[in-house]
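Asks: could you work out the structure for the sequence below:
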Amino acid sequence: MDVLVLIGRILFCVLFLNSAVGHLTKTKAMAGYAGSRGVPAPAAAVLGSGCLLLAGGLMVAFGVWADLGALLLVVFLLPTAFLMHAFWKETAEQSKTMEMVGFLKDLSLAGAGLMLFAFFSYAGHDLGLTLTGPLFHIS
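Replies: You can find the predicted model right below:
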């Protein structure tokens, strides 16, 4: 089971780590887009969210306080769903559909992140192939 959890952690984090690289290397372009969606202080938001993605993704993938890492990803995903994928504001059908897909993807990943948080917090040190145990303990 330990190997399956490790593979799952790595696969789960590929998206977040790839996004982190984009946030941190294409900040100006991403800030322009974030600003067009109404995100306040878009450059700072893009850099901050890139750091959040990088930290959370690495923590989950390597098993370093993976419970906290999962929460960091949820902290990124929930606001992003509402700020960046407000499909209800779109008038063009194709745009509305694409934004709804992004919105639902972010909500689904946030749900998975919350489940991972609970899983890591509950399993504690019984879960192998991590570098540290959980920061939080759910019993």
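
Asks: could you use CA atoms for every contact and neighbour count after this?
Replies: OK.

Asks: which parts of the helix or strand where Glu99 lies are buried?
Replies: Per DSSP states H and E: Glu99 is located in helix 93-123. Neighbour counts over helix 93-123 (16 or more other Cα atoms under 10 Å) mark 96, 99-100, 102-103, 106-107, 109-110, 112-114, 116-122 as buried.

Asks: kindly report the same for stretch 40-60.
Replies: Neighbour-count burial for stretch 40-60 [16+ other Cα under 10 Å]: 42-43, 45-60.

Asks: and stretch 16-33, by the same measure?
Replies: Those would be 16-17, 19-20, 22-24, 27, 30-31, 33, for stretch 16-33 by 16+ other Cα under 10 Å.

Asks: another for comparison:
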Amino acid sequence: MKALPLLGRILFALIFLMSGLNHAMGAGTDYAAAAGVPMAGVLVPLAGVIAVLGALSILLGYKVKYGAWLIVIFLIPVTLALHNFWTVKDPMQAQMQMAMFMKNIAILGGALLLAYFGPGPYSIDNRKA
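Replies: I've put the predicted structure just below:
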């Protein structure tokens, strides 16, 4: 049972590590610009770097509470700017954006739990203690 937080951190971090690397390389810039994100060419790669740093922190169990806050900082604007289903006219697209919005809200909840409870027993943070 002591390994469950480690497994949870690994699974949690994967989405941000994979998508963050893509964003850091500029993937998604056109989508963000089309959604009205200002300076998408700068903000998308910056968001990617934030996501990767947060993911690595959580994955390695090093400064996990700070890493979780990086994920929160990443998720809030991304969720509100890119998954604003309430503005989408096409019902199918609105449903898809609502699913993405709710997924991000659930992940945001996980990040807040990590920010509060920390990494668990198998982590660099707890090894030093």
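
Asks: hang on, the earlier thing: out of the buried residues of stretch 40-60 of the first structure, which are inside helices?
Replies: Among the buried residues of stretch 40-60 of the first structure, the ones falling in helices (DSSP state H) are 42-43, 45-60.

Asks: so how far is Ala40 of the second structure from the residue sitting nearest the centre point of the second structure?
Replies: Closest residue to the average C-alpha location of the second structure: Ile71 at 4.5 Å, with Cα atoms, centre = their mean. Between Ile71 of the second structure and Ala40 of the second structure the distance is 19 Å, computed by Cα to Cα, to the nearest Å.

Asks: can you check Val88 of the second structure too?
Replies: 20 Å.

Asks: contact partners for the aligned partner of Leu78 of the first structure in the second structure?
Replies: When the second structure is aligned by TM-score structural alignment, the residue opposite Leu78 of the first structure is Ile76. Neighbour list for Ile76 of the second structure: Leu108 [criterion: Cα atoms under 8 Å, 6 or more residues apart in numbering].

Asks: same thing but 10 Å
Replies: Residues in contact with Ile76 of the second structure, defined by Cα atoms under 10 Å, 6 or more residues apart in numbering, are 104-105, 108.

Asks: in CSV, list these along with distance to Leu80 of the second structure.
Replies: Below are the contacts of Ile76 of the second structure laid out as CSV (distance: Cα to Cα, whole Å):
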residue, distance to Leu80 of the second structure
Asn104, 10
Ile105, 10
Leu108, 12
